[in-house]
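Chemist: Structure for this input, please:
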Amino acid sequence: MMGTYVVVGAGLAGAATAWQLARRGHEVTVLERSVPANGEGSSHGSARIFRYAYLDPFYTRLVVDARVEWDELERSAGERLISPTGSLDFGAGRDPAALAAVLGKLGVEHELLTGAEAGARWPRFGFDDGAGVLWHPAAGVIDAETAVSAMLRLARADGARVETGRPVASVERVGAGHRVVGLDGRTEEAEKVIVTAGGWLPELLGDLPLPKAFSAGFPRLQVMQENAYHFPYRDVPEGPWPAFIHKTPAMLVYGLPGGRDAALPDGGAGQKVAEFNGGRPIRSAAAQNGEIDPANRERITAYVRRTLPGLVPEPYAETTCLFTNTPTEDFVIDGVDGITVASPCSGHGAKFAPLLGRIIAESASGERAAPRRFRVGA
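Modeler: The predicted structure is shown next:
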């Protein structure tokens, strides 16, 4: 049975949900507070890691399923959204051998190398020799902004309406349905509402007509204003640099080719490098100031100087972005009485976007519940 839906937020999660609902024949309206994939959210830019390596097999299986959805999205959109680069995992805290065991059980191609073997293959990296290095070639880089645009274009082609400049203030119950009220007083009515507001969710959550038990069980959300930097390559690489995740005793660092975000005036490019959850905790997206933390810049520059000899340890560009974390880093996809709240974030949601859109759409429509660990009170 077809229904009417309002989706709040047009980042990766919201765009994916709108696409999955619209292609199933539902009537969909997307309300975006600014413009899709804008710089104040978590889905802007051209560089997010697509990787399979998780210590938890649940998430690796989810990546395998997500790749199928990405392939379908790329076929439907007629454009490539994931560029292959492969990915490296190293550092004792990352436990490359355990990661390799998970990939092996799920049939994901990989190699477990010694630090010396990896250093011979990737001399622009400085590897810890003790724990080994995991390489899995099917990893890549997601163009997040282009993916959002593609999913919204496909959703529109199936009848969805996308409204920009429409920040939402609250949701009210109206008969058997709901009224979504904007900050400007404009309203939209639908049978069901799906909130995919990312870093704006903490301030909107209290204005949703949700039962007290549901709200009480909702995991605490912590929004982080993260810092990311682009460092130039010392020489022109023959092929793309791999993405990487390196866990030291002091921090978890990730890097990836920066795509359009890393473009230099001379046509060159660089590597995006950042510390996972190394930024500043804020109340919600409304509290962000876009300012880089000088101490974090110094810490990452020192890391590049020490660990990535193939990069010039002087960032030529820097930016902030938002991570919205749950205590377990699991996603939240659950709802009650026609309102579904989805926060597939915690800094690792981008790689699952089209799959999460399907899970959210099926959960909201009653077709199939989200995985148990994504539900409130799990």
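
Chemist: switch to C-alpha atoms for all contacts and neighbour counts from now on
Modeler: Fine.

Chemist: residue ranges of the strands in the stretch 251-378 of the chain, please?
Modeler: Taking DSSP state E, counting those that start in this stretch to define them, one finds strands in the stretch 251-378 of the chain at 252-257, 270-275, 280-282, 317-325, 332-336, 339-343.

Chemist: What is the subsequent helix or strand relative to the longest strand seen in the chain?
Modeler: Counting by DSSP state E, the longest strand found in the chain is strand 222-232. Downstream of strand 222-232, the first helix or strand assigned by DSSP states H and E is strand 243-247.

Chemist: so what does that next one touch, helix or strand wise?
Modeler: The contact analysis (3 or more C-alpha pairs under 8 Å, 6 or more residues apart in numbering; DSSP states H and E) places strand 243-247 against strand 87-90, strand 252-257.

Chemist: What is the shortest one packed up against?
Modeler: Secondary-structure packing of strand 87-90 (3+ C-alpha pairs under 8 Å, 6+ apart): strand 133-136, strand 243-247.

Chemist: what comes into contact with that strand?
Modeler: Strand 87-90 is contacted by residues 51, 96, 127-128, 131-140, 242-247 when judged by C-alpha atoms under 8 Å, 6 or more residues apart in numbering.

Chemist: now the other sequence, so there's something to compare against:
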Amino acid sequence: MKIAVVGGGVVGMSATVALLDAGHDVTCYEPGPIMGERSVGSTRIFRFAHVEPELVRLAGEARRGFDRWSELAGRPMVLPVECVITGSDLVERASAMAEVGADFEVVRAGSGRLRLPVREEPAVALVDVGGGVVDVDAVRAFLTERGGRAVVHEPVYRLDVTAGGAVAVTAPGGRTEFDALLLAAGAATAHLAAQVGIHVPPLLAHHLRCTFPVADGEWQAWIDLPRDRPGTYQHLAGPGRWAVGSAVEAAEVAWERGRDAAEAASRTALLEYARTHLAVDPTIVDEIYCTTVPNLDDGVHVRRNGPVVANYGVNLMKFAPVLGRDLAAAVST
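Modeler: Alright, predicted model coming up:
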């Protein structure tokens, strides 16, 4: 089949590679660098710890996919440093992991099982033994080598489903018809999906991740979800570099606030959080900005209208190998 993929983030590139491996004629439209918007950065958290058992199972399939990619690339894709979950939903996450058979421990402060750069250890925590950190640079290099030849660095202006059931893509290079199309375009997904009769939540929010100097150590990744303040995700982003995201009220990063104001609010909140809670140098040494969809919980959303399949969600990096496989299968049938 002749198939278009709109979006060269980790999901779009994973699907592009799977489609190429299956022998299809693929064009992937991406106006910027490969994995350069919501997939930007060098690291992400990988975890089994989800509230829904089906997502725990999906994480298991994804981990096996990352292992296959690692064998092909000759370098590890997931650094197995574990992932700690604290705050709300611990009982639900433990129950879901137990149902699937994912390895975890529930521990208390002072147990010796926590390796977090904190001023005070959390009272109780779930240690996701199979969790860790995704080496995004390794993933990007692998997907670019395997699928980069299919990428056209152009924006997509318009999508149309033709009377004959094909999908027409209008880009700077002209109008091209395809048998089917996968839409995984991040912030551009909602308005392009609307052109072909698919509703995707149109709201966006600003997001900033800041990195602070930290003492050398094999720190665990950490997701903290307290009930009384905004949650955070944190992990080692490289030797001596501790990345922290969130910790800011939703109203401060709403789309209508504008990027500059949202970044300033995020920067202030993250600096205060680092000074108050973390054993790091509260000096920002790196920042990563992206857009996100507010009010979406963990999970994968897929909608279809005829030959067009649209995918959206948050925190999708950890599912990339299995998403690429399954979305490629969906769009080619």
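
Chemist: Point out the most buried one among the helices and strands packed on strand 87-90 of structure 1.
Modeler: Among those, strand 133-136 has the highest mean neighbour count (mean count of other C-alpha atoms under 10 Å), at a mean of 26.

Chemist: Quick one: list the elements packing against the following helix or strand past it.
Modeler: For strand 133-136 of structure 1, the succeeding helix or strand toward the C-terminus, using DSSP H and E, is strand 140-142. Judged by 3+ C-alpha pairs under 8 Å, 6+ apart, strand 140-142 of structure 1 is in contact with strand 48-50, strand 82-84.

Chemist: how much does strand 140-142 of structure 1 stray from structure 2?
Modeler: Aligned to structure 2 and superposed, strand 140-142 of structure 1 gives a mean residue distance of 1.3 Å (mean C-alpha distance after the TM-score superposition for structure 1).

Chemist: and that strand, which stretch of structure 2?
Modeler: Taking TM-score structural alignment as the measure, structure 2 aligns residues 132-134 with strand 140-142 of structure 1.

Chemist: any idea what Val193 of structure 1 aligns with in structure 2?
Modeler: Aligned partner of Val193 of structure 1 by TM-score structural alignment: Leu181.

Chemist: wait, what's in contact with its match?
Modeler: By C-alpha under 8 Å, 6+ apart, the neighbours of Leu181 of structure 2 are Ile3, Ala4, Val5, Val6, Val167, Pro307, Val308, Val309, Val331.

Chemist: What's the fourth one aligned with over in structure 1?
Modeler: Right, Val6 of structure 2. Val6 of structure 2 maps onto Val8 in structure 1, by TM-score structural alignment.

Chemist: count of neighbours near that match?
Modeler: 28 (other C-alpha atoms under 10 Å).

Chemist: Touching, it and Thr196? I think so.
Modeler: Yes - under the criterion of C-alpha atoms under 8 Å, Val8 of structure 1 makes contact with Thr196 at 5.6 Å.

Chemist: Give me the common contacts of the two.
Modeler: Common neighbours of Val8 of structure 1 and Thr196 (C-alpha under 8 Å, 6+ apart) are Gly14.

Chemist: what's the neighbour count on Pro137 of structure 1?
Modeler: Pro137 of structure 1, neighbours per other C-alpha under 10 Å, totals 19.

Chemist: ok, now Ala15 of structure 2?
Modeler: Neighbour tally, Ala15 of structure 2, other C-alpha under 10 Å: 31.

Chemist: before we move on, the earlier item: with distance to Leu112 of structure 1 as extra columns, can I get the strands of the stretch 251-378 of structure 1 in JSON lines?
Modeler: Shown next, in JSON lines, are those (distance: least, C-alpha to C-alpha, whole Å):
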{"stretch": "strand 252-257", "distance to Leu112 of structure 1": "19"}
{"stretch": "strand 270-275", "distance to Leu112 of structure 1": "23"}
{"stretch": "strand 280-282", "distance to Leu112 of structure 1": "35"}
{"stretch": "strand 317-325", "distance to Leu112 of structure 1": "30"}
{"stretch": "strand 332-336", "distance to Leu112 of structure 1": "33"}
{"stretch": "strand 339-343", "distance to Leu112 of structure 1": "33"}
